[in-house]
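Enquirer: just coords:
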């Protein structure tokens, strides 16, 4: 794929505070459903900070959401964009259900529209997103060379093969230590360092979730400091001093809470960011003292051991799932049940590193099964037997998600495997499933629902049956 494919049309005009439809661009509030063009059904959301003026050049962050929820996506960044004086925009049309090519075209039209009506700093165009939105965000610089940086929350690089040092956008990853994508982002950090592509990795205690505002603000601040270093923004010594002091305060707080690994990472990122702005000898001293701490060395050993074990278990999950699907090996469900039991032990483990590893592996296993479900469903001829097996696995790895019990019941009934359907029906009841209406609407179960065995189960768990049972 060539890097000059679908270039952004960056046209700069004077801002008019209202569109032809009479929509006023209000500052300090998210404006939703702004039309990209009258001739197409595409809209975007927009946020202008309260200090915005129709002059100068403003940084802009385009936020991506996998479900096209532009207003909600901007809501996550609104507070920090206000503090850091960034414009926000997000498409309501980009989503996971359409192809990358279509998402790129939609993004191109939105970028062109926004750049034609707002005074944008063309050296300060950034993208951001969470999970699938994060992958979309970090894919965009491959198509649009004018994108200066990316904030990817809970998501690694979408395609490392297309990256090159000839287009070195600034990548900022934000990830929780319990997120199964954490090891991936660590490996991508090394990859980017090898290409001399500027990058930062901000790590917090948590899982697959939106990071707190402090980390989102830190990411925007990193972009601003980088822009100052490159001459794309006027250097502000007071801003630099305030940002530096806040980062040092965060490090001291992490040290106080004995989160020494996180404190060490924060120092590494600060050394990378502030080296062109100020003397860092005192910060280096803090870092050296942390590394000498016995507690730090113990935490580091535990984390390294956990990463090693985690890598081996991930490989096992990938290998055995592939083998089981190839042979439709229902007999291996017991092994998978045992593995989930081991994961629950890890989650309750003695060390923080082991507990975090357990949560990452749990998330990885669920994501692995779900990815395979999506692959099977995307085939021209859907393999129902593979879907049954994968749904059975999900009842093991996610026992409170009743959708997968219902999938097994429906597909088993489709092939008249009523014994299997009844077994998973009772398992769902045992786990707390109570939605009788969903059962009545479940596809392929018309004959199952009139069976005496089915009605006995319904009567047992609901104190009533659909059909009266007679001797």
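Expert: Received, thanks. Treat the numbers as computed from the prediction; the structure is a model and nothing was measured.
Enquirer: okay, CA-based contacts and neighbour counts for the rest of this
Expert: Noted.
Enquirer: The chain: strands as residue ranges?
Expert: Counting by DSSP state E, the chain has strands at residues 30-35, 43-47, 58-64, 87-91, 120-130, 147-153, 170-176, 199-204.
Enquirer: Only the buried residues of stretch 394-405, if you could.
Expert: 394, 395, 396, 397, 398, 399, 402, 404, 405 (16 or more other CA atoms under 10 Å).
Enquirer: one step back: now the strands of the chain as JSON lines including distance to residue 341 and mean neighbour count?
Expert: Putting the strands of the chain into JSON lines (distance: least, CA to CA, whole Å; neighbours: other CA atoms under 10 Å) gives the following:
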{"stretch": "strand 30-35", "distance to residue 341": "46", "mean neighbour count": "19"}
{"stretch": "strand 43-47", "distance to residue 341": "45", "mean neighbour count": "24"}
{"stretch": "strand 58-64", "distance to residue 341": "36", "mean neighbour count": "26"}
{"stretch": "strand 87-91", "distance to residue 341": "42", "mean neighbour count": "27"}
{"stretch": "strand 120-130", "distance to residue 341": "30", "mean neighbour count": "23"}
{"stretch": "strand 147-153", "distance to residue 341": "29", "mean neighbour count": "27"}
{"stretch": "strand 170-176", "distance to residue 341": "23", "mean neighbour count": "25"}
{"stretch": "strand 199-204", "distance to residue 341": "27", "mean neighbour count": "21"}
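Enquirer: Below is structure B, check it against A:
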């Protein structure tokens, strides 16, 4: 993987000068042989004669334009070239690695890329692919993982520090718990990482949240001496994190407040004296409101694990024997979720939203020919279950 970077980065031609800047361009051909295409966005200030940082983006459904759209705001601020394949998608890793290698070969042969500012990002399965490539290549500066953590393949999971990792996830995303566990795992490794959460479900991360991730990565690049920032830019980024925490605290969203106060401390403690933030965190953590909130979150998480196992186990059992399915079980158990949802506890409501989508996503994945070889009855079964979840 990425074997082409060193060899071809010096062989740049005038190809990069042929594309309009500030415009999302779709379906550029990688080669006549492969017939693979990708989407690209060159920031308005792009100069083909100057090396540029780059973000390779992976969309789980192989929709290059959809993947790039969320990153344009960050691209215009930080000058990233954005690239997203129209062929990598949820499925076998080896297939995606081959497609990605051909895309790397094309980009590094035709564009001047900053070797120390190569970033990868993706959503859901694309996020897992991005982190896997970063681990296997050891030539990536950072990863923005949206809505999912790491591949289940152990060789794809980071074990030593080789890049910075910014996780981004909505608190109603089915992989919310997974992202929190990934953060804990990386912290045990003393791996440079952060987790940015927001009010959202399992869909491509909004542009403002993507920008927050790259604000953080840019500070990491500054700390490593890769990309020098002036004092005003550093302070501006610090203020964004601090203000997010302060607003969340004022609105009573203590999870977001603590998350951002902690990020402000760990990211900017070498620049400023932040005793006031330390004091704010002490006050929040000692409060009865925060302690009760943590109990509610923990209770919801435990319930989510139990229910996820219950529904997915039943789904796989029914999938194996679609002729003997009893839809009344599904109607009854999903009805219980509706009654549970009537409770006013917001953490329970978020948990149920995550759970429903998780079941739906597993059922939907069973129709992916790259993952399952489903017969017609199995396809009909999963369709019926999805319909029961979201009528």
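Expert: Yep, it's here. Predicted model only: the values in this text are computed from it and were never measured.
Enquirer: Could I get the TM-score for this pair?
Expert: Scored against TM-score structural alignment, normalised by the length of structure 2, the superposed chains reach a TM-score of 0.89; 389 aligned residues with a CA RMSD of 2.6 Å.
Enquirer: possible to save the strands of structure 1 as TSV with distance to residue 457 of structure 1?
Expert: Formatted as TSV, these follow (distance: least, CA to CA, whole Å):
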stretch	distance to residue 457 of structure 1
strand 30-35	49
strand 43-47	50
strand 58-64	46
strand 87-91	48
strand 120-130	42
strand 147-153	45
strand 170-176	43
strand 199-204	46
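Enquirer: out of those strands, nearest to residue 335 of structure 1?
Expert: Residue 335 of structure 1 lies closest to strand 170-176 among those, at 29.0 Å (CA to CA).
Enquirer: Name the residues that touch the closest one?
Expert: Applying CA atoms under 8 Å, 6 or more residues apart in numbering, the contact partners of strand 170-176 of structure 1 are 138, 148-156, 181-182, 185, 197-209, 211, 215, 219, 223.
Enquirer: at 7 Å instead, please
Expert: By CA atoms under 7 Å, 6 or more residues apart in numbering, the surrounding residues in contact with strand 170-176 of structure 1 are 148-154, 182, 197-208, 219.
Enquirer: got the angle for that strand vs strand 120-130?
Expert: 30 degrees (axes from the mean of the first three to the mean of the last three CA atoms, to 10 degrees).
Enquirer: now strand 170-176 of structure 1: which residue numbers in structure 2?
Expert: Counting by TM-score structural alignment, strand 170-176 of structure 1 pairs with residues 164-170 of structure 2.
Enquirer: So which bit of structure 2 is stretch 271-290 of structure 1 matched to?
Expert: Counting by TM-score structural alignment, stretch 271-290 of structure 1 lines up with residues 265-284 of structure 2.
Enquirer: Now stretch 301-314 of structure 2: buried residues?
Expert: So, applying 16+ other CA under 10 Å, buried residues of stretch 301-314 of structure 2: 301, 304, 307, 308, 311, 312.
Enquirer: What's the match for the first one in structure 1?
Expert: Using TM-score structural alignment to pair residues, one finds that residue 301 of structure 2 aligns to residue 307 in structure 1.
Enquirer: what does the fifth one give?
Expert: Taking TM-score structural alignment, the alignment pairs residue 311 of structure 2 with residue 317 from structure 1.
Enquirer: how many neighbours does the closest residue to that match other than its chain neighbours have?
Expert: The shortest distance from residue 317 of structure 1 to any residue other than its chain neighbours is 7.1 Å, reached at residue 365 (CA to CA, 6 or more residues apart in numbering). A total of 23 residues lie near residue 365 of structure 1 under the criterion other CA atoms under 10 Å.
Enquirer: Same question for the one 4 residues further on.
Expert: Neighbours of residue 369 of structure 1 under the rule other CA under 10 Å: 19.
Enquirer: residues in contact with the match of stretch 271-290 of structure 1?
Expert: 238, 258, 261, 290.
Enquirer: now, among those residues, which is nearest to residue 77 of structure 2?
Expert: Taking CA to CA as the measure, residue 77 of structure 2 sits nearest to residue 238 out of these, at 16.0 Å.
Enquirer: quick one: contacts for the closest one?
Expert: Residues near residue 238 of structure 2 by CA under 7 Å, 6+ apart: 264, 268.
Enquirer: How much space separates whatever residue of structure 1 lines up with it from residue 124 of structure 1?
Expert: When structure 1 is aligned by TM-score structural alignment, the residue opposite residue 238 of structure 2 is residue 244. To residue 124 of structure 1, residue 244 of structure 1 is 21 Å away according to CA to CA, to the nearest Å.
Enquirer: ok so, going back, return a selection command, for use in ChimeraX, containing the buried ones of the contacts of stretch 265-284 of structure 2.
Expert: Typed into ChimeraX, the line below selects the buried ones among the contacts of stretch 265-284 of structure 2, using 16+ other CA under 10 Å:
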select :238,258,261,290
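Enquirer: With distance to residue 111 of structure 2 as new columns, can the contacts of stretch 265-284 of structure 2 be given to me in TSV?
Expert: Output for the contacts of stretch 265-284 of structure 2, formatted as TSV (distance: CA to CA, whole Å):
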residue	distance to residue 111 of structure 2
238	32
258	41
261	39
290	50
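Enquirer: closest to residue 36 of structure 2 among the contacts of stretch 265-284 of structure 2?
Expert: Of all these, residue 238 has the smallest distance to residue 36 of structure 2: 41.1 Å, by CA to CA.
Enquirer: quick one: the residue nearest to residue 5 of structure 2 when sequence neighbours are not counted and residue 211 of structure 2, what's the gap?
Expert: Excluding the flanking residues, the one nearest residue 5 of structure 2 by CA to CA, 6+ apart is residue 108, at 5.9 Å. Separation of residue 108 of structure 2 from residue 211 of structure 2 (CA to CA): 25 Å.
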